[in-house]
Structure formats: C-alpha cells, structure tokens
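Peer 1: got a predicted structure plus its sequence, pasted below:
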Amino acid sequence: MDKVVSSAADAVADIPRGASLSVGGFGLCGIPSALIQALHESGVDDLSVVSNNCGVDDWGLGILLCDKRISRIQASYVGENKEFERQYLSGELEVELTPQGTLAEKMRAGGSGIAAFYTQTGVGTQVAKGGLPLRYGSDGSVVKASPKKDTREFEVDGQTRTFVLEEAIRADFGLVRAWKGDRHGNLVFHRSARNFNPLAAMAGTVTIAEVEHLYEPGELDPDEIHLPGIFVQRVVALTPDQVHDKRIEKRTVQRKQHTTGAGAGSEGVESTESKES
C-alpha cells in the first residue's frame, strides 16, 4: 500500500481540535518540524501532547505552545522554553511530568497492546503517592494534582521490592521524523535522531512520518529498518529546504590551539555542536 501523502498540510488536515498527539524528538533533535509547522498553520487547538519536551520558544512544539494551541502536555523535560514555564505556573497549561524511561515505556507499551506495567521508578515519591501539580490556579494554588497510583510488591533477586503501576499511552495521532522511509512506511532513523521517534510512532493510532529521503518498496535493506510500516499510516517526503531546516539547540565556540611553528598561539575558530544528526 502506497502511504505517501502529497504534503505535510494534507497529512495533518484531519487532525481535529482536542486531539491527542504523540510527538517524536529529543530537544530539537529528530523533531517532525514540517508536520508541526503544518499543524500550526491549520489553526487547530486544544491539543493534548505527549513528547519528551516541548521544543523551544520559537521552534518545534514551541510554536504551538506560544499560540496556546496546546492545553495539556505529558513530558519528562521542560527546560529551554520560558513560555512553557510561564504558562504552567500561571495556570494556562496542564503538565504531567513523567520520568523519561517511564515515558518511553508507556509509549512502547501502548503500541504493543500492553495496558499497563510495573516499574520501580518513582516508588516513594509523588510520582507514586500522588500530589504532583498538574495545573496551577492564577493565584499559584494547585487546582489539579496527580492521583495516587497502585503499587505492588514483587520478589526480585531474592528481595521483596515495591513497584508502581504505570498505564500505557495511546494517542489519536503520532508525528515523527525519519532519515529514510519507503512508500510502505518502513522507517530508518539517523543516529541520535532516532530517540523517541519509534516509540511515538508506535503510540499513535494514526501515525504520520516525515522522511528526508523517500525510497521505493524493496530499496531499503530489511536489516536496517528500525520501525516497520505497520506502525505508520502516512508518509510525507520532505523538500530539500525542509530537510536542511534544522535548528541547533546549543551553539558552542572553542579556540583552536597552535603549538608549533611561527604562528604558535590561539586562533579563533567557531565550532557548532548539535544534538541533531
């Protein structure tokens, strides 16, 4: 089945107000920026998002957040985004903070048909006991807090340990970015840009993948496939401009040292480092 859609706008056209989304990426690495931009241009709002983080103020999910298109987000990291902090603390945004490994497993479990699982992460904390602020009031009071979670004891390596029950995540739509993809939706991710993308794809009921390089069925080596096409319903081939439109999250500058010859000393050399691959 050919799953290629003509444009990112067409791919997200049926995402309605109030939809839930699982979105790939880590920081600005591997984020489905073209799909997010198309979703922003569609005007849809009241979105419930599951993602490792919420982009930065002017890129990634941050552009949806800045225009108040997101009403709720479940994430493990909320740094690098001042508007996120402002909306959360002022009561404009509901936030469920989840340990990073737990968040990853919740998405994987959702895509695998597993309703819930037990983990030791969070035992003895508000993650298990409840009471984490999900939403603040305008006066700084907590108007909605996380509920207490079920716990159970298991014997592991001869010791009785407490585990907390975590429910799986399923979203209405999944948005991901891949390095390579074929028309059947088989995806290959590039190095660190793999991150949460396969998991976000698995968690989506309808998953849309933007791919940097589109291949015909059979051209990709089956052994290099990271995510089989059964988890992907739509594929968008990016334009060259979209492929290269990647933001650097952290820019660093270092000085190159010359230790021999007449020109020994320091020469200013700019070097950039990025999580993006």
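Peer 2: Noted; the coordinates are in hand.
Peer 1: going forward, measure contacts between C-alpha atoms and count neighbours the same way
Peer 2: Noted.
Peer 1: now do the contacts for residue 9.
Peer 2: Shown in contact with residue 9 (Cα atoms under 8 Å, 6 or more residues apart in numbering): 35, 38, 39, 42.
Peer 1: ok, and here's another one to check against it:
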Amino acid sequence: MNKVRDSAAEAVADIPDGASLAVGGFGLSGVPEVLIRALYERGSTGLRVVSNNCGVDGRGLGVLLAAGRIARVTGSYVGENKEFARQYLSGELEVELTPQGTLAERLRAGGAGIPAFYTPAGVGTQVARGGLPWRYAADGTVAVASPAKETREFAGRPYVLEHGITTDFALVRAWRGDRHGNLVFRKAAANFNPPAAMAGKVTLAEVEELVEPGELAPDAVHLPGVYVQRVVALSAEEAADKRIERLTTSASSTRGAVRD
C-alpha cells in the first residue's frame, strides 16, 4: 500500500513516447510542475495531452511544448502561451478545443466508467456540427477538422453526445497526501486535478506535504487513494515554488506606499 516513490524521475520512468496524459491544473494553479519537469528530462515525446490549458511559455506543460514533445492537446484554453498558438496555427500541433465544463465532465465520466453523456453545451455550434480545425496545414488551410457529433432531444431540448476520456497516465498536484495515495487539494488547486486523476489508468501525484496513513480525516479527503498509484513528496523549495500568472493590484492597495 506504500505508493511513495523516491523521486519524480522514478515515478515517470515508464511513461513512453506517444503516451496519453491527463494533467491537472488551471493556468499556473495546481500544476504538477515537478512531474512535468521530470518527464521533460526523461525525453518522452509524441505525447497526447488532456489538460485545461497547456501551461505558459517556460512553465508547466509549456516546457514540454517548447521542446516539441507534445503532438496533440485536448483542452479549453490557449491562454497566454504564444508558442502554443504558434504551433497550432502553423500545423505543428493538433488541438481539440472543448468547452471547459464539458472537458471536466469528460474526464470525470471516463474515470467513473461512463463511456458517454449528453450535454447542452455546444448545441447549435461547430462543437456539435463539426468542422472545428484540429490541425492546420502549412498553407493555413484546415488539414484535420472535428467530426459532427450525435445530437438528441430530451424533454424538447437538444443535447450533444460527448465521450468520456481515459488516459494512459495522469499527473496531478495536491496540497497533502498520504502513503496510500489519499489526496487533499487546497483552494484553487482543486480545479482539474481531481477529474484528471480519475481519468488516468496510472496516476502520479506530487504532494506538498506527505503524511502517514490515518492523519487525514476521512471526510477531508478529496480524492481517495484508489485512483492514485504513485506519490512523490516535494521538497520545501519545490512546494513553495508557486508563480503568479498575472499580478493585478488596485490603486488603493498601493496608496500610502509612495514616499516623497
């Protein structure tokens, strides 16, 4: 039952080229930075990633993206990652854009063993009709487009069929975790981490604080250890390395701080 690995490098050692990965995080919150860096150092390439976004330039999944290690992304938001946009528009990267709530439910459904579900999100748009560019050609034309999806009415309202997602591996970050893999997420870091962890056939969790079994109150556990196969304890420096994607302050917050 002891799922703790000695290092992140050991935890990711069997992730092969072409593997599919569900990765937790939202922007720079709750991103498994240490596991991603270990995967970068391992050299795995041709990866198929499912994540809300693909990091930013130089952080998170952006590290793998800049190195040309990612072949396909299923996500909701290109965000501030200029390299992501460049690779997508130049035809180097295949991208399946999915409504954010739909993506979260696809991951959760896959982890719960639900093969597909109906949702009103996307009805009447290219999400349902098909034709969204998944990959561009070098000349800017669409090389691969999304297919049309099944739609059906329930109680007079149309819904579109979406498929659950499962992946070979999942990488997540938690605030606290025990040796059995039970995890607790803190505040905004409880974003895509729980459903991503559920979707992975083999889930790797980096934890800011490792505790012994029994120290976590059962009703405080956000994700039970049945979904987690490997745990990596972060050092104090790794746990404290949390960047702010965009710092915004108000005029009132700086009033009085200016000296003559």
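Peer 2: That came through, no problem. Note that the coordinates shown come from a computational prediction; the quantities given were computed from them, not determined experimentally.
Peer 1: TM-score them against each other, please.
Peer 2: The TM-score (TM-score structural alignment, normalised by the length of structure 2) is 0.97; 259 aligned residues with a Cα RMSD of 1.3 Å.
Peer 1: among the contacts of residue 9 of structure 1, who's most crowded?
Peer 2: Counting neighbours by other Cα atoms under 10 Å, the top entry in the contacts of residue 9 of structure 1 is residue 35, with 25 neighbours.
Peer 1: secondary structure class for that one?
Peer 2: Put simply, residue 35 of structure 1 is helix when judged by DSSP: H, G, I helix; E, B strand; the rest coil.
Peer 1: what about the corresponding residue of structure 2 for it, distance to residue 238 of structure 2?
Peer 2: Aligning on TM-score structural alignment places residue 35 of structure 1 opposite residue 35 in structure 2. Relative to residue 238 of structure 2, residue 35 of structure 2 is positioned 11 Å away (Cα to Cα, to the nearest Å).
Peer 1: before we move on, the earlier item: quick check: the match of residue 35 of structure 1 touching residue 203?
Peer 2: No - applying Cα atoms under 8 Å as the test, residue 35 of structure 2 and residue 203 come out as separate, 11.2 Å apart.
Peer 1: shared neighbours of these two, anything?
Peer 2: Joint contacts of residue 35 of structure 2 and residue 203 (Cα under 8 Å, 6+ apart) are residue 171.
Peer 1: burial of the nearest residue to residue 58 of structure 1 once chain neighbours are set aside, as a residue count?
Peer 2: Excluding the flanking residues, the one nearest residue 58 of structure 1 by Cα to Cα, 6 or more residues apart in numbering is residue 66, at 7.9 Å. When neighbours are defined as other Cα under 10 Å, residue 66 of structure 1 has 18 of them.
Peer 1: mind checking how far residue 66 of structure 1 is from residue 82 of structure 1?
Peer 2: Note on residue 66 of structure 1: its distance to residue 82 of structure 1, by Cα to Cα, is 10 Å.
Peer 1: what does residue 121 of structure 1 give?
Peer 2: 28 Å.
Peer 1: comparing the two, which shows the higher neighbour count?
Peer 2: Using other Cα under 10 Å as the criterion, residue 121 of structure 1 and residue 82 rank with residue 121 on top: 19 against 14.
Peer 1: how about the spatially closest residue to residue 16 of structure 2 that is not a sequence neighbour, what does it touch?
Peer 2: Closest residue to residue 16 of structure 2 apart from its sequence neighbours, by Cα to Cα, 6+ apart: residue 44 at 5.9 Å. Contact partners of residue 44 of structure 2, counting by Cα under 8 Å, 6+ apart, are 15, 16, 17, 18, 69.
Peer 1: wait, is the second one part of a helix?
Peer 2: No - when classified by three-state DSSP, residue 16 of structure 2 is found to be coil rather than part of a helix.
Peer 1: okay, now it: neighbour count?
Peer 2: Residue 16 of structure 2: 16 surrounding residues under other Cα under 10 Å.
Peer 1: again, but for the fourth one
Peer 2: For residue 18 of structure 2, the number of neighbouring residues by other Cα under 10 Å comes to 17.
Peer 1: and it, how far from residue 45 of structure 2?
Peer 2: Between residue 18 of structure 2 and residue 45 of structure 2 the computed distance is 6 Å (Cα to Cα).
Peer 1: can you show me the helices along structure 1?
Peer 2: 8-11, 33-42, 62-66, 82-89, 100-111, 126-129, 197-203, 240-244 (DSSP state H).
Peer 1: spit out the contact partners of the match of residue 35 of structure 1.
Peer 2: Contacts of residue 35 of structure 2 by Cα under 8 Å, 6+ apart are 8, 9, 12, 171, 206.
Peer 1: can you check residue 139 of structure 1 too?
Peer 2: The neighbours of residue 139 of structure 1, taking Cα under 8 Å, 6+ apart as the test, are residue 90.
Peer 1: map it across to structure 2 for me.
Peer 2: Residue pairing (TM-score structural alignment): residue 139 of structure 1 is matched to residue 139 of structure 2.
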